[in-house]
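J.: need a 3D model of the sequence below.
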Amino acid sequence: MALERSVRAKLIAKRDPEREREAREWISSVIGKNLKPAPIEDILRDGTVLCELINKIKPGSIKKINTAGGDFKMMENINKFQDAVRAYGLSDADIFQTVDLWEKKDISLVVTTLFALGRETYRHPEYKGPHLGPKPAEEHKREFSQEQLRAGQTVIGLQAGSNKGATQSGQNIGASRKILLGK
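T.: Here you go, the predicted model:
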């Protein structure tokens, strides 16, 4: 019982109300409707809002959103969302597990997925809506000529340091330190 309270306290401490507010406002602006005033996990739990979100970002991502049919159908919505964001470009490391949302195990991971999705939208020029989070860095490939590469091979980097005048004298390797006490 005490261990369960400790785990729950740690999960609550991981949550960031400011990030949750930003994610909530972003979802609302993307789907074009106000979300009910409730905790974010209650709004997203059945997966319908998540499915609407990815369909607005990439139309046709989810063909059929379940609105009835019990818990299994609602969890299926969450799984469809996860598959759709994976196809959109998110890595598995950025996607929460279904139980994190359905059982409210770790809502901070759900919010992290939303931020990852918001960042991914920058990489898709066809998406014209609002973004969430900072723009990802772009790759800047550099091309070096063979002459430049050869010139770099003759330089000794400063990190290599210098062993000028270095010896092992006084290092006392393997011998124990002897402390003499005065009489």
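J.: contacts, neighbours, all on C-alpha from now
T.: Will do.
J.: residues of the longest helix along the chain that come out buried?
T.: In the chain, assigned by DSSP state H, the helix with the most residues is helix 71-88. Within helix 71-88, the residues scored as buried using 16 or more other C-alpha atoms under 10 Å are 73-78, 80-85, 88.
J.: mind checking how far that helix is from the chain centre?
T.: Remark: helix 71-88 is offset 18 Å from the chain centroid, using C-alpha atoms, centre = their mean, to the nearest Å.
J.: now swap in stretch 20-40 and tell me
T.: On C-alpha atoms, centre = their mean, the centre of stretch 20-40 falls 20 Å from that of its chain.
J.: for stretch 134-148, same thing?
T.: Remark: stretch 134-148 is offset 24 Å from the chain centroid, using C-alpha atoms, centre = their mean.
J.: ok, residues contacting it?
T.: Stretch 134-148 is touched from outside by 119, 120, 122, with contacts defined as C-alpha atoms under 8 Å, 6 or more residues apart in numbering.
J.: other SSEs contacting the helix or strand where the first one lies?
T.: In other words, residue 119. Under the criterion of DSSP states H and E, residue 119 resides in helix 107-120. Counting contacts by 3 or more C-alpha pairs under 8 Å, 6 or more residues apart in numbering; DSSP states H and E, helix 107-120 packs against helix 17-31, helix 98-102.
J.: to compare against the first, here's another:
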Amino acid sequence: MAPRNAEQEKEVLEWIFQILGEPVPSGSYEDILKDGVVLCNLINKLAPGSVKKIQTRGTNFQLMENIQRFQAAIKKYGVPEEEIFQTADLFERRNIPQVTLCLFALGRITQKHPEFTGPILGPKMADKNERTFTEEQLRAHQAELSLQMGYNKGASQAGHGGFGNTRHM
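T.: Predicted structure coming up:
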């Protein structure tokens, strides 16, 4: 598990509350985010109507639903599934760094949404880097046998026992 990074956590909170237009509340990072209310308000600011129902108080189960609604909403917004934290990572403080990573991913994705003009979290994403080639340039290498074509001068993996060395019997 990655160590926690207080600098990044502070950056995330400042970014969230800049978007929400509220001062950063006092309290620990995970306590501010734990019930999912702030997260739901955040995604509703980024993509209005993403989370219809936000439980401001209730049982742990109801509060965990906030987190799950947030996760579903950011997935729809474009955050890759592998970057989204598990509910327990936040709610049970199992993996707070993963929560931070996820929010940085969300911050990165906002840059792909032209309607979002708010503050940027993390490094600015690169814009498209288009290259144009002439037909001639594209055709030039078709005659060559690329090394990726699998030409290996008759070598085979016969006798090779998976990783590392051959099998000694």
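J.: once they're superposed, what TM-score comes out?
T.: Once the chains are laid over each other, their TM-score by TM-score structural alignment, normalised by the length of structure 2 reads 0.79; 146 aligned residues with a C-alpha RMSD of 1.9 Å.
J.: circling back to that earlier point, deepest-packed of the helices and strands packed on helix 107-120 of structure 1, please.
T.: helix 98-102 (a mean of 19; mean count of other C-alpha atoms under 10 Å).
J.: test my guess that residue 24 of structure 2 contacts residue 17.
T.: Yes. Using C-alpha atoms under 8 Å, residue 24 of structure 2 makes contact with residue 17 at a distance of 5.7 Å.
J.: just to revisit the earlier point, so which bit of structure 2 is the helix holding residue 119 of structure 1 matched to?
T.: Under TM-score structural alignment, helix 107-120 of structure 1 corresponds to residues 96-109 of structure 2.
J.: what's the mean distance for that stretch versus structure 1?
T.: Mean deviation of stretch 96-109 of structure 2 relative to structure 1 after superposition (mean C-alpha distance after the TM-score superposition for structure 1): 0.7 Å.
J.: which residues sit against that stretch?
T.: Under C-alpha under 8 Å, 6+ apart, the answer for stretch 96-109 of structure 2 is 1-5, 8-9, 12, 30, 74, 77-79, 83-85, 89-90, 120-125.
J.: for residue 63 of structure 1, see how far away the most centrally placed residue in structure 1 is.
T.: Of all residues in structure 1, the one closest to the mean position by C-alpha atoms, centre = their mean is residue 94, 4.7 Å from it. Separation of residue 94 of structure 1 from residue 63 of structure 1 (C-alpha to C-alpha, to the nearest Å): 23 Å.
J.: hang on, the earlier thing: how about the residue nearest to the centre of structure 1, what's its partner in structure 2?
T.: Under TM-score structural alignment, residue 94 of structure 1 pairs with residue 83 in structure 2.
J.: ok now do its match, which residues does it touch?
T.: 98, 101, 102, 105.
J.: redo those as JSON lines? Include neighbour count and distance to residue 41 of structure 2.
T.: Below are these laid out as JSON lines (neighbours: other C-alpha atoms under 10 Å; distance: C-alpha to C-alpha, whole Å):
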{"residue": "98", "neighbour count": "20", "distance to residue 41 of structure 2": "20"}
{"residue": "101", "neighbour count": "17", "distance to residue 41 of structure 2": "19"}
{"residue": "102", "neighbour count": "22", "distance to residue 41 of structure 2": "16"}
{"residue": "105", "neighbour count": "19", "distance to residue 41 of structure 2": "17"}
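J.: got the contact list for stretch 46-65 of structure 1?
T.: Contacts for stretch 46-65 of structure 1 (C-alpha under 8 Å, 6+ apart): 27, 30-31, 43-44, 66-67, 74-78, 80-81, 84-85, 88, 102, 121, 127, 129.
J.: try it again with 6 Å
T.: If you take C-alpha atoms under 6 Å, 6 or more residues apart in numbering as the criterion, stretch 46-65 of structure 1 is touched by 31, 74, 77, 78, 81, 84.
J.: what's the answer for stretch 14-34 of structure 2, then?
T.: So stretch 14-34 of structure 2 is contacted by 90, 91 (C-alpha under 6 Å, 6+ apart).
J.: what does it correspond to over in structure 1?
T.: Stretch 14-34 of structure 2 corresponds to residues 25-45 in structure 1, going by TM-score structural alignment.
J.: related to what we said a few turns ago, relative to helix 107-120, how tilted is the longest helix of structure 1?
T.: 40 degrees (axes from the mean of the first three to the mean of the last three C-alpha atoms, to 10 degrees).
J.: look up the average distance of helix 71-88 of structure 1 to its aligned counterpart in structure 2.
T.: Once superposed with structure 2, the aligned residues differ from helix 71-88 of structure 1 by a mean of 0.3 Å; criterion: mean C-alpha distance after the TM-score superposition for structure 1.
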